[in-house]
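Engineer: build the 3D model from these lines:
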Amino acid sequence: MRWDRFFEDLEDQLDSEWEAERAALDTEAERLRLARLSLFERLHALVGAAEAAIVVDLVSGVAVTGSLVAVGPDWLAVEDGGARGALIVPLSAVAAVGTTHADLLRSARGSEPGRLRERMTLGFLLRDLARRRVPVTLHARDGREYSGTIDRAASDHLDVALHDRGSPRRADLVTGYRILPLSAVTEVRLESPTALA
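Structural biologist: Next comes the predicted model:
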């Protein structure tokens, strides 16, 4: 009887040590997974799944509250519920993203985006807006606004034809042109609510 008890104690001790070692390995694996998790993956996990509106604090000092509707590798799109269209924000212009604790934990699980979405950079998106002639208002880091239509989007800058909000891009309505470095842009407001559809 004593020997049975002795072996049971040894088995219990080995089981406890095995569980502790497995827990340590699981913890280390989780640390490694989190170390590889990108902001893009975290935000992608919240698209269409967030419990509440998110708050996007921009480097310009502006805060935008709304639903996260799309994410690319270097941009995000927020629908802020206004009469105007969605807002596209370069990730380089994001100071912080505010969310609920549940959404924070959900985003930490990450999400595997599709291959096409991984390649849809801000430049790609801006070139599509230029092709479709979508009216936009560009907000710069210094607080200036440029309303008009993107004529061209290159690798690190874009050309915008300036005209009044709500008016089409016609030669007689264009009041000027600007070349904006993409690094100066903090927000791209789509003046057409269906532009991302």
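Engineer: switch to C-alpha atoms for all contacts and neighbour counts from now on
Structural biologist: Noted.
Engineer: what about the helices in this structure?
Structural biologist: Ranges of helices in the chain, per DSSP state H, are 2-36, 39-46, 101-108, 115-119, 122-132.
Engineer: can you say which of these is packed in most?
Structural biologist: Mean neighbours per residue, mean count of other CA atoms under 10 Å, is largest over the helices of the chain for helix 39-46, with a mean of 22.
Engineer: another for comparison:
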Amino acid sequence: MRWDRFFEDLEDQLDSEWEAERAALETESERLRLSRVTLRERLVALAAAGTARPAACELTDGGTLEGRVSRVGADWFALAADPPGDGLRRAASRALWIVPLDAVRALTLPAPDLLGSVRDAAPGDTLGQRMGLGFVLRDVARRRVGVTVRVAGAAALHGTIDRAAADHFDLALHDIDQPRRAGAVTGFRVIPFAAIAAVGLAAPIALP
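Structural biologist: Model (predicted):
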């Protein structure tokens, strides 16, 4: 019986050592996985989860947008926004915001989404990985949808995107409540993609 107990103790010790080694390997594996997770992959997880809980996105223009992450492209994401409670009602009441990843200063997420976005981080589908900001803005220009453009260090601009090139777009300025007509246009701006904090769409559209 003493020998039986001796071997049982050895088995218990071996089990404990294996469990400790497995836990150590899993911890190291998780650390390695986390070291490779990108912000874009966490946004993909938020979009896939389809949560109704809003995220708060602080932008390079000093403002904040709140809403659900609904789509993620190669270098941007779409935020289905709830109007914030500030005085800029007309500028803030966009149905959808297109936000360049480089324009994000910080994200505030509910705890379940914070943890879930780490756990479920993924690159997403191939189309999303290839769809750049320029592609989306060219589609917006084609649809002639009114936009609000938030630019770092400047007041929000309202108008219609006339054309989008490789790294910039032309914006015809007009009142936010008017369609783009020659008589309504008050000027033009050439805006580099790198200067964009967010582009708000005046009407809901299905993104490409």
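Engineer: one step back: mind putting the helices of structure 1 into a markdown table with distance to Tyr177 of structure 1?
Structural biologist: Formatted as a markdown table, these follow (distance: least, CA to CA, whole Å):
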| stretch | distance to Tyr177 of structure 1 |
| --- | --- |
| helix 2-36 | 42 |
| helix 39-46 | 33 |
| helix 101-108 | 40 |
| helix 115-119 | 29 |
| helix 122-132 | 14 |
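Engineer: out of those helices, which is closest to Arg141 of structure 1?
Structural biologist: Ranking the helices of structure 1 by proximity to Arg141 of structure 1 (CA to CA) places helix 122-132 first, at 16.6 Å.
Engineer: how much does the closest one stray from structure 2?
Structural biologist: For helix 122-132 of structure 1, the mean distance to aligned residues of structure 2 following superposition is 1.0 Å (mean CA distance after the TM-score superposition for structure 1).
Engineer: that helix maps to which residues in structure 2?
Structural biologist: Alignment note (TM-score structural alignment): helix 122-132 of structure 1 is matched to residues 133-143 of structure 2.
Engineer: show me what the matching stretch is in contact with.
Structural biologist: The contact list for stretch 133-143 of structure 2 (CA atoms under 8 Å, 6 or more residues apart in numbering) reads 73-76, 100, 160-168, 193, 207-208.
Engineer: how about Ile191 of structure 2, what's its partner in structure 1?
Structural biologist: With TM-score structural alignment as the criterion, Ile191 of structure 2 pairs with Leu180.
Engineer: show me what contacts its match?
Structural biologist: When contacts are counted by CA under 8 Å, 6+ apart, Leu180 of structure 1 touches His157, Leu158, Asp159, Val160.
Engineer: reformat those as CSV; add distance to Glu187 of structure 1 and neighbour count.
Structural biologist: Output for those, formatted as CSV (distance: CA to CA, whole Å; neighbours: other CA atoms under 10 Å):
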residue, distance to Glu187 of structure 1, neighbour count
His157, 14, 16
Leu158, 13, 20
Asp159, 15, 17
Val160, 14, 25
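Engineer: so what does Ala122 of structure 2 match up with in structure 1?
Structural biologist: Superposed on structure 1 with TM-score structural alignment, Ala122 of structure 2 falls opposite Ser111.
Engineer: if you could redo that for Ala111 of structure 2, that was the one I meant.
Structural biologist: Applying TM-score structural alignment, one finds that Ala111 of structure 2 aligns to His101 in structure 1.
Engineer: so for structure 2, the centremost residue is which one?
Structural biologist: Taking CA atoms, centre = their mean, the centroid of structure 2 lies closest to Phe77, which sits 3.7 Å from it.
Engineer: for it, which residues are in contact?
Structural biologist: Leu43, Val69, Ser70, Arg71, Ile98, Val99, Pro100, Leu101.
Engineer: same question for Ser167 of structure 1.
Structural biologist: Taking CA under 8 Å, 6+ apart, one finds Leu173 in contact with Ser167 of structure 1.
Engineer: hang on, the earlier thing: how much space between the match of Ala111 of structure 2 and Leu34 of structure 1?
Structural biologist: Distance, His101 of structure 1 to Leu34 of structure 1, by CA to CA, to the nearest Å: 17 Å.
Engineer: ok, now Trp75 of structure 1?
Structural biologist: From Trp75 of structure 1 over to Leu34 of structure 1 (counting by CA to CA), the distance is 21 Å.
Engineer: and the counterpart of Val69 of structure 1 in structure 2, what is it in contact with?
Structural biologist: With TM-score structural alignment as the criterion, Val69 of structure 1 lines up with Ser70 in structure 2. When contacts are counted by CA under 8 Å, 6+ apart, Ser70 of structure 2 is found next to Ala47, Gly50, Phe77, Ala78, Leu79, Ala80.
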